[in-house]
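generate coordinates for the sequence data below:
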Amino acid sequence: MKLVVVSAGLGVPSSTRLLGDRLAAASAARTPADVQVIEVRDLAVEIAHTFTNGFPGRALFEAFDTVAGADGLIAVTPVFSASYSGLFKSFFDALSGTDEDALAGKPVLIAATGGSARHSLVLDHALRPLFSHLKAVVVPTGVYAASEDWGAEGLDGRIERAAGELAALTAGAATARPRPRRDSFEEVTPFEERLAALRPAG
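Below you'll find the model as predicted:
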C-alpha cells in the first residue's frame, strides 16, 4: 500500500511535518505501507509558475503523480488566519487544475497545527469542505495539534483513532483498480501548444 503525506510546514524542524510523520507511522502500523512525504515548501516556486504558464515543472509533476498514485493521503497544514495556509491551498489548486480527478475517491486524513486550540475548527470549516470539493473521501476524525497538545495524552488518542480510520479505508482503496497514470514528465503538453491546437487552421 502507498501512503503519501503532504506537509505544508514552513519551518525546519516543523511541527506540521512532525504531525504528518506521527499520523503516517500510526497508519502504517495497522496496514503495512510505503510512506512518501511531499514538503510543499520545496515546490513553492514551481507552484507559482504553474499558475502563470499553465503546466507543472518536473518536481511538481512528480509530486502530483505521487499523490494521484497513492492509496491514501495525509494532508497537514499550519493554520494561518484561521484557515489553511496559502501555499497548502495553492498546491491542491494546481493539482486539481492539472488533473481534476486526482483525488476522486481517495481516502484523505486531514490535520492541522496551530498555536492555540481556538483554531481547531479549521478542520471542519476549511479542510473538510476543500477535500470534499475535490471528491476525496475524508476520514471522520481530523487531527488538530495546538502547541500545548504535544506530549499530551489526548493528541495520541486522536492520532490513533484517525490512523485506524485511514488504514481501514486505504486497505479497500489498495485493492481497487489503479487509476491510469502518465508515465513521464515529457507527456505534459505546454499550455502554448494546447492553445495553438485550438486555433483554426489557416
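
all contacts plus neighbour counts: C-alpha atoms, from now on.
Will do.

strands of this structure, residue ranges please.
Using DSSP state E, the strands of the chain run over residues 2-7, 34-39, 72-80, 83-84, 107-114, 137-138, 143-146.

look up how far residue 5 lies from residue 165.
As defined by C-alpha to C-alpha, to the nearest Å, residue 165 lies at a distance of 16 Å from residue 5.

which one of those two is surrounded by more residues?
Taking neighbours as other C-alpha atoms under 10 Å, residue 165 and residue 5 compare with residue 5 leading, 24 against 18.

got the contact list for the more buried one?
Contacts for residue 5 were tallied using C-alpha atoms under 8 Å, 6 or more residues apart in numbering; they are 20-21, 24, 35-38, 73-76.

kindly reformat the strands of the chain as TSV containing distance to residue 63.
Formatted as TSV, the strands of the chain follow (distance: least, C-alpha to C-alpha, whole Å):
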stretch	distance to residue 63
strand 2-7	9
strand 34-39	7
strand 72-80	12
strand 83-84	19
strand 107-114	16
strand 137-138	20
strand 143-146	23
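
which of those strands sits most buried?
With neighbours taken as mean count of other C-alpha atoms under 10 Å, those reach their highest mean count in strand 107-114, at a mean of 28.

what's downstream of it, the next helix or strand?
helix 122 (DSSP states H and E).

so what touches the biggest helix by length in the chain?
Scanning the chain for the longest helix, with DSSP state H as the assignment, gives helix 153-175. If you take C-alpha under 8 Å, 6+ apart as the criterion, helix 153-175 is touched by 1-2, 22-24, 26-28, 30-31, 71-72, 106-109, 139-143, 145, 149.

here's the other one to compare against:
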Amino acid sequence: MKLVVVSAGLSVPSSTRLLADRLAAAVDGRTPVDIQVVELRDLAVEIAHNFTNGFAGRSLAAALDAVTEADGLIVVTPVFSASYSGLFKSFFDVLEKDALAGKPVLIAATGGSARHSLVLDHALRPLFAYLRAVVVPTGVYAASEDWGAEGLPERIERAAGELGALMRGLSTVSPAKQPTVVPFAEQLAALSPSASQRRPAQSSPSGV
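Down below sits the predicted model:
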C-alpha cells in the first residue's frame, strides 16, 4: 500500500515535517507501507503558475498524481491566522475535485500555542469533508510545548492506528464485494423490538 505525506512546513528544519515523519513512521510500524513525502515548499512556484496558466509543472503534476493514487494520506500544515496555510490550501485547490473521494486522510497541524488546536475541527476537517475524503477520528495538533511532553506520542499512535485500519480495510474491498446499501427506513425498522419479533433479524451490511 502507498502512503503519501503532504507537508506544508516552510522552514528547514520544520516542526511540521517532523510531525509528518513521526506520523508516517507510526503508520508504517503498524501497517507496512511505501511512504512518499510531498514538500509543498518546493512546489510553491509551480502551484502559483498553475493558478495563472492552468498547467501543472512537472514536479507539481507528479505530486498531484501521487496524492490521487495513494491508498492513504497524512496532511500536515502549520497554523497561520488560526487556519491552515495559504500554500496548503492552494495545493488542494489545484487537485482534481474527485481525487480524494473515499480516500483515508489523517489531518495534523503544528503551531506555537495550544490555543490553535481547534484548527483541526474548524478548518481542516471541514475542508477534507468537502473533498469527500474519509477523515480519521483522531487529528493530531502539536504546539511548541508538546514536543517531548506526555500526550503527543499517544495521539500519534492512536491516529496512526486509525489510518492504518482504514487503509487495510479499504484495500480488501473488491469491486464484486462492495458494501450493501440498506434504505434508512429499513434500518429504523430493524431497530424496533416489535420488528425483530415479527421477522428474522437482517444481517449487517458488509464493508468498512
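
re the thing from before, measure how far the longest helix of the first structure is from the centre of its chain, please.
On the basis of C-alpha atoms, centre = their mean, to the nearest Å, helix 153-175 of the first structure sits 16 Å off its chain's mean C-alpha point.

measure how that helix sits relative to strand 107-114, angle-wise.
Interaxial angle, helix 153-175 of the first structure versus strand 107-114 (axes from the mean of the first three to the mean of the last three C-alpha atoms, to 10 degrees): 150 degrees.

Provide the aligned range in the second structure for helix 153-175 of the first structure.
Mapping helix 153-175 of the first structure onto the second structure (TM-score structural alignment) gives residues 150-172.

one step back: so which bits of the longest helix of the first structure are buried?
Using 16 or more other C-alpha atoms under 10 Å as the test for burial, helix 153-175 of the first structure gives 155-156, 158-171, 173.

comparing it with the second structure, how large is the average distance?
Compared with the second structure after fitting, helix 153-175 of the first structure has a mean deviation of 0.9 Å; criterion: mean C-alpha distance after the TM-score superposition for the first structure.

now residue 173 of the second structure: how far from residue 167 of the second structure?
From residue 173 of the second structure to residue 167 of the second structure the distance is 10 Å (C-alpha to C-alpha).

let me redo that: residue 97 of the second structure
Distance, residue 97 of the second structure to residue 167 of the second structure, using C-alpha to C-alpha: 21 Å.

same question for residue 20 of the second structure.
Plainly put, residue 20 of the second structure is 17 Å away from residue 167 of the second structure if you go by C-alpha to C-alpha.

can you check residue 61 of the second structure too?
Using C-alpha to C-alpha, one gets 24 Å for the distance from residue 61 of the second structure to residue 167 of the second structure.

before we move on, what about residue 136 of the second structure?
Going from residue 136 of the second structure to residue 167 of the second structure by C-alpha to C-alpha gives 11 Å.

shared neighbours, these two?
Residues touching both residue 136 of the second structure and residue 167 by C-alpha under 8 Å, 6+ apart: residue 104.

residue 10 of the first structure - nearest residue in space that isn't next to it in sequence?
Closest residue to residue 10 of the first structure apart from its sequence neighbours, by C-alpha to C-alpha, 6 or more residues apart in numbering: residue 41 at 6.1 Å.

how about the contacts made by that neighbour?
8-10, 87.

ranking those by neighbours, who comes first?
Neighbour counts for the contacts of residue 41 of the first structure, by other C-alpha under 10 Å, peak at residue 8, which reaches 28 neighbours.

let me see the contact set for that one.
By C-alpha under 8 Å, 6+ apart, the contact list for residue 8 of the first structure reads 16-17, 39-41, 76-78, 85, 87-88.

of these, which is the nearest to residue 120 of the first structure?
Using C-alpha to C-alpha, the shortest approach to residue 120 of the first structure within these belongs to residue 78, at 11.0 Å.

find the nearest non-adjacent residue to the closest one, please.
residue 113 (4.8 Å).

how about that neighbour, what's its partner in the second structure?
Aligning on TM-score structural alignment places residue 113 of the first structure opposite residue 110 in the second structure.

its match reaches residue 75, doesn't it?
No - using C-alpha atoms under 8 Å, residue 110 of the second structure is not in contact with residue 75, being 11.2 Å away.

give me the neighbour count for the equivalent of residue 139 of the first structure over in the second structure.
Using TM-score structural alignment, the partner of residue 139 of the first structure in the second structure is residue 136. Other residues within reach of residue 136 of the second structure, judged by other C-alpha under 10 Å, total 19.

sweet, I'm off.
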